[in-house]
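> the sequence and its predicted three-dimensional model are supplied below.
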Amino acid sequence: MSEVRVGVVFRPELPPEELRETVIAADEAGIDELWLWEDCFREGGLTAAAASLAWSERLTVGIGLLPVPLRNPAVTAMEISTLARLFPGRFVPAVGHGVLEWMAQVGARVESPMTLLGEHVDVVRRLLHGETVSVTGRYVRLDEVALDWPPEQVPPLIVGARGPKTVALAGELGDGVLLDAELVTPEYVASVATRVTEAAQAARRPAPQVVAFAEIQAGAPALGDRARALIAELASAGATSVILQCLSYDPDPGPLIAALSPRQQPSVPPRSVVRHDGESPGAGSAPSGTEVGMSDNRAELRREARKIINDSLELLGRDLSKLRRKFPPIGFAEEGGLIRIVPDNSYLITEETARVDYGTGGVHSAEALTPGRLWKFQNARWGYCELTLTVNAQRKPQLTLTVNAQRNAEFRQNSKTYPGDTAGWQQMLTDLPTRSRGWGRFRGR
């Protein structure tokens, strides 16, 4: 197995003016690749890629992906060729169906997305290789079209795929496949790698690339170790590139870039204690006996926090069960062992989380049921609620309700905290947005 390439994503939840800082950080850190999205209706993929390539010296920039219904394939080939000649060997374009609801929204949705994708990929690849193309397809029609300036170093043309038919098309016509983070597991990567390779072999084409996007929480402890373990796991499954993306509600890739940097010098480990005045002890100062005792007592604190969580879950269990029965959550998981340093206290507290996510991802309006009420984001492309139970600095259970939604072109995230008891639960339900009472009522901090 050849060495896997590693990259990060600049998510479109971040404004374009923050792109340059991310590009420079990734370039200086020695990250292999930076990938961009072209989500409607945010940053343009090709314009953002051109700027990113110009701001960097060695970084490979990918676009995942360019929706084929939005562009004539001759124009797509012209744009790709221009960037490939300006920045040879540093640009990787990916094309795909695009989100069908968005394509319909702009009047570009077609009856057979598979047919359009196949025609588009075939024509673009041929144009990039210097052919003169005449074709009369169902959607693509060209009459003796050739690029005046085809790239001297032709970039790989990657195809974004989810289902088996598109995966096979990526192997037959493209140079590789791009996998969505929502689907990526080692088993899924292995299955896709096998299918796309078989399709490429049947078409007598070179071995395809397998570019796997994977999500990771930027604020997770031991981020670098977790990221490297995830990369190794997906590479073993068949990924040739692993591109890590942060979560939508915390999209800044800065911490991830720092954690992945092969050029990062050893640094002093972050201290696990905080003084009563909220400041860390000075560099080189020895921690006090009390601080050492607190640090050594993490297992006991962890057990104590777990008991607090369990007691609160038992108290709220019936209400949580009602919600889960009425509307199955996206996921229900417990995460333990995370150390939170409380800046306004002189002791450590272990945070252990029981999380329930209600809602739907993707492009549809989110719906979540609360007892007796249906909640729906109005005019939202997507959204969800996240309910988190934690132990706060006073060692009391605390509910945090976070509401995330994209309305029009704006991403919003509001959150409120409540006591982790029955009274707090009832207040949380009162504040939750409903069909008739939306964001104006729910104003978090």
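Nice, thanks for sending it over.
> all contacts plus neighbour counts: C-alpha atoms, from now on.
Fine.
> now do Arg373 against Asp311, distance only.
Distance, Arg373 to Asp311, by CA to CA, to the nearest Å: 27 Å.
> with Val68 instead?
According to CA to CA, Val68 and Asp311 sit 53 Å apart.
> between the two, which one's more packed in?
Counted by other CA atoms under 10 Å, Val68 and Asp311 do not tie: Val68 has more neighbours, with 24 against 15.
> here comes the other one, which I'd like you to weigh against the first:
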Amino acid sequence: MLKISAVLPAQLPTAACVTAARLADKAGVHRLWITENLYTRGAFALAGAMAAVTERVRLATGTVSPFLRNPAVLAMEAAAMQEISGGRFSLGLGSGPAPRLAQAGVHTEKPLSDLMEAVEVLRAVMSGGTADHHAITLEPPSPSCAGVGVYLGAIGQRMLGATGRHGDGLLISMFCPRAQVRDSIATARSSAAEAGRTPGDLDVVVYVPISASMSDPVGARRRGRAFLAENFARFHGVEAYERMLQRSPHVDHDVIAGIATAYLGGAAFEHLISDELLDDFVICGSEEQCARALGLWSAGELGVNEVALAHCGPEDGLADAIEMLGVLASAQL
């Protein structure tokens, strides 16, 4: 069964996040992923506020950087969140973009190995032990902290391999075509098997944008096209991103260039984005249209356990999006 979750960016006002959390709790959404884009609001404070007004929905950071918070501090935060939420918390980690880290005076020449060392320390502290060369224990010990799942954001081959060896779950960001998602999952789970772990135990979460409305599906698809065009313009000319987008059967260099040029030039671009291209990247439109697009992610051979949907419209449409998530979640039961 595919789990349906929501992504709430930390740049949203706190009141909007809390309101969305209440709605998600009632709607039957599986989990709320709170992003922490440097330098917006802190994810842990937001997660705590959401935990205080919810009873069922799970909560997770997705992602925070251990280069900005010492792993011991992350363990302290995770322990507090696990206790506040009654065992509903998961910890999503990622190294963070190097230019943003540099603004805080953080530089690392070996981001992958440093991240894995941080995960090692974090796991040891959360389990009540101490990591090699780190004499750190939580005071008082927090038995509940050992149950916090550690999810790692990964896209490159080496990070995917490390996730398979060390993570409880894999986080895959937006705009990864399904062919790439399939290959990424295979890489991570193969690495898990080589490390003597059970590959199927690696929980896989994919972020996908959603533009949905019960009352105005045409407007929702129009907003979805605008969101896709904005991001194609952002990715245009960036080799790694263009290569990733072209894993979609509906995308090539000319498609990216045409959409980007039209969007940035203020020209009409909607006709350049076919329904098939839109549905490849955005869950979009009416309940029926969203369910059909979501079905593309639920195929068993893909290996995705959870789709976390990120509202890509204006803030005043967030309630509509959460309502749609509840409907889609109910349909999965």
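Nice, I can see it. In this text the structure is predicted, and so the values were computed from the model without any measurement.
> what TM-score do we get after superposing?
Superposed pair, TM-score by TM-score structural alignment, normalised by the length of structure 2: 0.71. Supporting alignment: 256 aligned residues with a CA RMSD of 2.2 Å.
> now which residue in structure 1 aligns to Leu309 of structure 2?
Aligned by TM-score structural alignment, Leu309 of structure 2 pairs with Leu244 of structure 1.
> quick one: secondary structure of its match?
Following DSSP: H, G, I helix; E, B strand; the rest coil, we place Leu244 of structure 1 in the strand state.
> who touches it in this structure?
By CA atoms under 8 Å, 6 or more residues apart in numbering, Leu244 of structure 1 lies in contact with Val6, Gly7, Val8, Val9, Phe213, Ala214, Glu215, Ile216, Ala227.
> what separation is there between the equivalent of Arg162 of structure 1 over in structure 2 and Ala162 of structure 2?
Matched by TM-score structural alignment, Arg162 of structure 1 corresponds to Ile155 in structure 2. Distance, Ile155 of structure 2 to Ala162 of structure 2, using CA to CA: 11 Å.
> what's next to stretch 87-102 of structure 1, contact-wise?
Residues from elsewhere that reach stretch 87-102 of structure 1, judged by CA under 8 Å, 6+ apart: 40, 53, 58-69, 80, 83-84, 109, 113-114, 117, 121, 152-153, 155-161, 178, 363.
> more neighbours: Ile155 and Ala162 of structure 2, which one.
Neighbour count, other CA under 10 Å: between Ile155 of structure 2 and Ala162, Ala162 has more, with 21 against 18.
> what are the ranges of the strands in the stretch 151-300 of structure 2?
Taking DSSP state E, counting those that start in this stretch as the criterion, the stretch 151-300 of structure 2 carries its strands at 169-172, 203-212, 283-285.
> report how many residues lie close to the aligned partner of Gly295 of structure 2 in structure 1.
Matched by TM-score structural alignment, Gly295 of structure 2 corresponds to Ala232 in structure 1. If you count neighbours by other CA under 10 Å, Ala232 of structure 1 ends up with 15.
> also Arg318 of structure 1?
Per other CA under 10 Å, the neighbour tally for Arg318 of structure 1 reads 11.
> what of Pro99 of structure 2?
The tally of other residues near Pro99 of structure 2 (other CA under 10 Å) stands at 11.
> ditto for the one 5 residues further on
When neighbours are defined as other CA under 10 Å, Ala104 of structure 2 has 12 of them.
> now which residue in structure 1 aligns to it?
Alignment note (TM-score structural alignment): Ala104 of structure 2 maps to Val106 of structure 1.
> about what we covered before: tell me the most buried of the strands of the stretch 151-300 of structure 2?
Highest mean neighbour count among the strands of the stretch 151-300 of structure 2 (mean count of other CA atoms under 10 Å): strand 283-285, with a mean of 29.
> who are the packing partners of it?
Judged by 3 or more CA pairs under 8 Å, 6 or more residues apart in numbering; DSSP states H and E, strand 283-285 of structure 2 is in contact with strand 203-212, helix 217-235, helix 287-295.
> the helices in structure 1, which residues?
Counting by DSSP state H, structure 1 has helices at residues 19-29, 45-55, 73-86, 100-105, 113-128, 164-173, 186-202, 223-237, 254-260, 289-296, 298-326, 422-431.
> what's the mean distance for the shortest one versus structure 2?
By mean CA distance after the TM-score superposition for structure 1, the fitted helix 100-105 of structure 1 averages 0.8 Å away from its aligned residues in structure 2.
> do the second one as well
On superposition with structure 2, the average gap between helix 45-55 of structure 1 and its aligned counterparts reaches 0.8 Å (mean CA distance after the TM-score superposition for structure 1).
> please pick the buried ones from the contacts of stretch 87-102 of structure 1.
40, 53, 58-69, 80, 83-84, 109, 113, 117, 121, 155-161, 178 (16 or more other CA atoms under 10 Å).
> residues contacting Arg69 of structure 2?
By CA under 8 Å, 6+ apart, the contact list for Arg69 of structure 2 is empty.
> alignment lookup: it to structure 1.
So, by TM-score structural alignment, Arg69 of structure 2 is matched to Arg71.
> export the strands of the stretch 151-300 of structure 2 to CSV and tack on distance to Gly258 of structure 2?
Below are those laid out as CSV (distance: least, CA to CA, whole Å):
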stretch, distance to Gly258 of structure 2
strand 169-172, 27
strand 203-212, 22
strand 283-285, 22
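> out of these, nearest to Leu12 of structure 2?
Leu12 of structure 2 lies closest to strand 203-212 among the strands of the stretch 151-300 of structure 2, at 15.5 Å (CA to CA).
> just how off-centre is the closest one within its chain?
Relative to its parent chain, strand 203-212 of structure 2 has a centroid offset of 7 Å by CA atoms, centre = their mean, to the nearest Å.
> cool, and stretch 28-40 of structure 2?
8 Å.
> strands of the stretch 251-400 of structure 1, start to end?
Along the stretch 251-400 of structure 1, counting by DSSP E, counting those that start in this stretch, strands occupy 331-341, 348-360, 367-370, 373-376, 380-391, 397-407.
> residue contacts, Val53 of structure 2?
By CA under 8 Å, 6+ apart, the contact list for Val53 of structure 2 reads Val18, Ala21, Arg22.
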